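*Asks:* One predicted model, sequence on top.
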Amino acid sequence: MKVLLVNGSARLKGCTYTALCEVAKTLEENGIETELFQLGAKPICGCIGCMSCRKTGECFMNDKVNEFAKMAKEADGFVFGSPVHYASASGALTSFLDRVFFSAGANLSYKPGASITSARRGGTTATFDQLNKYFTINNMPVVSSQYWNMVHGNTPEETLQDLEGMQVMRILGKNMAWLLKCIELGKQNGIGIPEREEKVATNFIR
């Protein structure tokens, strides 16, 4: 079993990375393989609604979205991490997730997802809420911890001093590992994903 952890910060080894590493370390200790996916500092364009992905199965923009989508198909779980920018996820991660879930949401469906947020001070809960909405519109179990998944600090060193936040990251890793093992045990005993209904779309303005 494998979990992909996405660093939505332009800083490769900043506070978000520090928190993700704590989750990854705990997952590894519990027998789950991990891989860190760095968005990096290159611009990621937002979705333009061209619908070409509906025909080709991938986004026409040749960047990290398609790279991740292919990896996601083979992954069993996901953790998306973001710094807080104006009480929201980073612009790069938001654009990335919009396009990933629109063009390749099926590669993530029914697989556990978790989000973590990093801030100097405020905006974490709003960002946490934003990120979790991607999971709950895509049939993904949401993995929780003993508190909202957030860390505080202005530097990686300060983040490590947030003892409660780092503990939350470890508990999150344990809970993710536990859920993945439960799902795998269910598969071995003939329990598959729920039967899907044909989607009903209701327009509020006619």
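*Replies:* It's in.

*Asks:* From now on I want contacts and neighbour counts done on CA atoms only, so please keep to that.
*Replies:* Noted.

*Asks:* Pull up the gap between the residue most central in space within the chain and N149, please.
*Replies:* Closest to where the C-alpha atoms of the chain average out (C-alpha atoms, centre = their mean) is F80, at 2.8 Å. For F80, the distance to N149 (C-alpha to C-alpha, to the nearest Å) stands at 11 Å.

*Asks:* And here is the other one:
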Amino acid sequence: MKVIAINGSPKPRGNTYYALKTVCDVLNQENIQTEIITVGNMDIKGCMACGRCADGHCIFSDENFKELVEKVYEADALLLGSPVYYAGIAGTMKSFLDRLFFASRGRMRHKVGASVAIPRRSGGMNTFDQLNNYFLISEMLIAPSYYWNVIHGGAPREVLEDAEGMSVLHNLAQNITWMLKIKEYSKTSHPAPKPYPRAWTNFIR
């Protein structure tokens, strides 16, 4: 089993990285492979709404972007981490997620998903909600913890001093592990249901 963690911060070793690493370290102890990939410092433009997604990829993707997307598709779970900018997802991170999920066309269905928001002080819940919306519309299984996955820090590594936040992330990692193992053990006895045929309507007639 493998988990891909997406670091939405432009700082490869900032607080977002350390929050993700906290979760990944626990997963590694359970023999679950992890990889942290930083997208926040990449040059990623937003979705153009052209509707020309091909084979699960944005038509404007270069080889590096395609390779990253394939890693996500092949993973059993996706962990998202974003710093909080103006009470929302960091811009480059959102551009990446818009293009990834819009082009995915069912490839994310029933993967396990979890998200972490990293504010200095406020705006964490807004960002946390925004991240989870990608999971919900893609029929992913959201791993919970006993509190919302928001951990605070300003200077690099400061999140490690947020004791409650750290405990939330450790508990989150345990739940991700449990959900992945349940999926693995039950894939034969309880296969995933096929999607119900979808109806498309617009609000404007």
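*Replies:* Nice, thanks for sending it over. This structure is a prediction, so every number in the text was calculated from the model and none was measured.

*Asks:* on that earlier part again, okay, and the common contacts of F80 and N149 of structure 1?
*Replies:* 115-116 (C-alpha atoms under 8 Å, 6 or more residues apart in numbering).

*Asks:* now the helices for structure 1?
*Replies:* Counting by DSSP state H, structure 1 has helices at residues 15-29, 52-56, 64-74, 91-104, 124-136, 156-161, 163-188.

*Asks:* Comparing those, which comes out most buried?
*Replies:* Comparing those by mean neighbour count (mean count of other C-alpha atoms under 10 Å), helix 15-29 comes out on top with a mean of 23.

*Asks:* For that helix, which helices and strands make contact with it?
*Replies:* Applying 3 or more C-alpha pairs under 8 Å, 6 or more residues apart in numbering; DSSP states H and E, we find helix 15-29 of structure 1 packed against strand 2-7, strand 33-38, strand 77-83, strand 113-119, helix 156-161, helix 163-188.

*Asks:* Reformat these as CSV; add distance to T16 of structure 1.
*Replies:* Below are these laid out as CSV (distance: least, C-alpha to C-alpha, whole Å):
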stretch, distance to T16 of structure 1
strand 2-7, 7
strand 33-38, 11
strand 77-83, 6
strand 113-119, 6
helix 156-161, 8
helix 163-188, 11
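
*Asks:* Determine which of the ones you listed approaches E197 of structure 1 most closely.
*Replies:* Counting by C-alpha to C-alpha, E197 of structure 1 lies closest to helix 163-188 out of these; the figure is 20.7 Å.

*Asks:* ok and the closest one relative to strand 33-38, angle-wise?
*Replies:* Relative orientation of helix 163-188 of structure 1 versus strand 33-38 (axes from the mean of the first three to the mean of the last three C-alpha atoms, to 10 degrees): 120 degrees.

*Asks:* Helix 163-188 of structure 1 packs against which elements?
*Replies:* Short answer (3+ C-alpha pairs under 8 Å, 6+ apart): helix 163-188 of structure 1 packs on helix 15-29, strand 150-152, helix 156-161.

*Asks:* between it and strand 113-119, how many degrees?
*Replies:* 170 degrees.

*Asks:* Please state the offset of helix 163-188 of structure 1 from the chain centre?
*Replies:* Put simply, helix 163-188 of structure 1 sits 14 Å off its chain's centre (C-alpha atoms, centre = their mean, to the nearest Å).

*Asks:* cool, and stretch 29-41 of structure 1?
*Replies:* Distance of stretch 29-41 of structure 1 from its chain centroid, counting by C-alpha atoms, centre = their mean, is 11 Å.

*Asks:* gap between the two ends of stretch 193-206 of structure 1?
*Replies:* Using C-alpha to C-alpha, the two ends of stretch 193-206 of structure 1 sit 34 Å apart.
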